[in-house]
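Student: Mind folding the following:
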Amino acid sequence: MYAEVIGDPIAHSKSPAIHRFWLAKLGLEAGYEATRVTDLAAYFAARCRDPGWRGCNVTAPHKLAVIPFLDEASPIGAVNCIVPADGRLTGLNTDVDGIVEAVAGADCSKVVLIGNGGAAKAARRALADAGELVNVTRQNIENAALIAGATLIVNATPLGMAHAGPMPAVLLAALPSAAPDAIVLDMVYEPLDTPLLQAARAAGLRSVDGLAMLIGQARRAFRLFFGAEPPSEHDAELRHLLSEGTSQV
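Tutor: The predicted structure follows:
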């Protein structure tokens, strides 16, 4: 049996490293691959005929595009995990689980969410109980006043990633106006220590890198694919393995 991650491009994905690490620790005879997919119709037609296929993770640019091929999809409006069962394909969003794990215990009385794409949709669901949720988008991203008093700041955009644009300097400069004990989560992990996280620490805030969310979202997917619990006692070793090089899920 095997699962995989699909996208285009895909060679840089860390998902195989995570799932293979857990499979090896548990001694399970299964595989996990990274598959470049450009034709979703042909891909699903082939996989649905393969009895060894246990499902797939989904990354850019397919998180929205896969939905028409599914029998059931997450109401979030973005899918990052697909599981076959009884001839049906179900699309889920385990990014929600990853975000919840990454910010466990955070004060969510004022959340500033940067972004409005698929990752931001997951963040909205994960942070549904926030006292106040302020959405920073392309239209208002230069408005530094939005950061004032924030207890949790989440970057759900590629800004700060090696091949994307930078986080606007005005937002970085506004971080000292956040609550003194605020947490800043950056979903980006290429680089792992982003300018946003560096600025957060300089402002005396707690920083949480993208690996926390990445590992968290993979846990639920692993359970769904392989019917086993990922061995969390090896998380430190896994983080070290993933930190040796950074890439996209």
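Student: CA atoms for contacts and neighbours, from now on please.
Tutor: OK.
Student: Longest helix in the protein, please.
Tutor: Longest helix of the chain, by residue count under DSSP state H: helix 210-226.
Student: Contacts for it next, please.
Tutor: Applying Cα atoms under 8 Å, 6 or more residues apart in numbering, the external contacts of helix 210-226 come out as 3, 15, 18-19, 54-55, 57, 81, 83, 94-99, 101-102, 185-189, 192, 228-230, 239, 242, 249.
Student: let's go with 7 Å and repeat that
Tutor: 3, 19, 54-55, 81, 94-95, 97-99, 101-102, 186-189, 192, 229-230 (Cα atoms under 7 Å, 6 or more residues apart in numbering).
Student: Then stretch 18-26?
Tutor: Contacts for stretch 18-26 (Cα under 7 Å, 6+ apart): 30-32, 222, 230-231.
Student: Please point out which parts of it sit buried.
Tutor: Applying a neighbour-count criterion of 16 or more other Cα atoms under 10 Å, the buried positions in stretch 18-26 are 18-23.
Student: Let's see this one next, to set against the first:
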Amino acid sequence: MSVPHAHVIGDPIAQSKSPLIHGFWLEKLGIAGRYKARHVEAGNLGEYLARYRDDGSWIGCNVTMPHKQTIIGHLDQIDPVARTLGAVNTVVRQENGALIGFNTDADGFLEPLLPILKSQHLFRMARIIGTGGAARAIIAALAHNGFTLVVAGRNPEKAQALIDELAPGGEHHAIPIAYFAEATNFAFDDREGCLDLVINASPLGMRGSPELPFDWSHAPPGSMAYDIVTDPVETPFLNAAREAGHPTINGLSMLVGQAAIAFEKFFGAAPPREHDNELHEILTR
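Tutor: Take a look at the predicted model:
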């Protein structure tokens, strides 16, 4: 009997830590399965899916940049959450070869924030940098949890379009990403009981990419910095946040959280999260 296998696809893909995560869980659970990275360029996405759709041992794939939105047109069914977000990061093959798209990014992103979100706050604000597929999930998730949003992108019109689509009705704002690059002396609300997040949901700061231009004078006292970049794990954005006295969350938290949901869809078993500390050590080597 063939061994079930899954992939993570993207362009680039060499930096992906997903094979380490899924391989770690497969080994801990003693499950016969494989999970590997596959480099798939934009023009080859349809060819890739056509090749594996008829492979009975292929159980699906995770999807990363730049395919999260374009892959939708190649699938047979889209989960309601993924359809609302307009982005797919997990594809599961059915026994009849049908491909169903899901999005686990929103729940993965929120996972490390859940203990904080259980508390009541006077006000919640998030500054989100980026307008790609991951940003879509983050915008929707935070709007649903009562945050006022400031979305920054190279194209403010695209940022505003995301707000209008995913977080209508709130007092949200779209701004150019360059706004955060220069220092400010804005007088922030420093009352206790406010929750402020600063989130890098862009590829800026990823190995081989330019750094994110963010001056920490734009962050209110006590703001939490959250970077979804995973290579490197400790980005210049997070290092600068710590130097300015802000608590931080690195991209492994979201990566492992969303991977846990995908793993169960692929292999039919909940991952052994009691080993998270060991897994994080492996991922940061």
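Student: what about the longest helix of structure 1, how far off from structure 2?
Tutor: Helix 210-226 of structure 1, aligned to structure 2 and superposed, deviates on average by 0.5 Å (mean Cα distance after the TM-score superposition for structure 1).
Student: Quick check: buried residues in stretch 27-39 of structure 2?
Tutor: In stretch 27-39 of structure 2, counting by 16+ other Cα under 10 Å, buried: 33-39.
Student: follow-up on the earlier one: for the buried residues of stretch 18-26 of structure 1, which two are the farthest from each other?
Tutor: Ile18 and Leu23 (8.8 Å; Cα to Cα).
Student: The longest helix of structure 1 maps to which residues in structure 2?
Tutor: The alignment of helix 210-226 of structure 1 onto structure 2 (TM-score structural alignment) covers residues 251-267.
Student: With stretch 20-34 of structure 1 instead?
Tutor: Going by TM-score structural alignment, stretch 20-34 of structure 1 lines up with residues 23-37 of structure 2.
Student: okay, how far is it across that stretch, tip to tip?
Tutor: Chord length of stretch 23-37 of structure 2, first to last residue, is 11 Å (Cα to Cα, to the nearest Å).
Student: and if you look at stretch 257-276 of structure 2?
Tutor: Start-to-end span of stretch 257-276 of structure 2 (Cα to Cα) is 10 Å.
Student: and which of the buried residues of stretch 18-26 of structure 1 is nearest Leu133 of structure 1?
Tutor: Nearest to Leu133 of structure 1 among the buried residues of stretch 18-26 of structure 1, with distances taken as Cα to Cα, is Ile18, at 31.5 Å.
Student: Let me see the contact set for Phe123 of structure 2.
Tutor: 194-195 are the contacts of Phe123 of structure 2 under Cα under 7 Å, 6+ apart.
Student: Which residue in structure 2 aligns with Gln198 of structure 1?
Tutor: Checking TM-score structural alignment: Gln198 of structure 1 goes with Asn239.
Student: What's the first helix or strand after the host helix or strand of its match?
Tutor: Applying DSSP states H and E as the criterion places Asn239 of structure 2 in helix 236-243. On the C-terminal side of helix 236-243 of structure 2, the nearest following helix or strand under DSSP H and E is strand 248-249.
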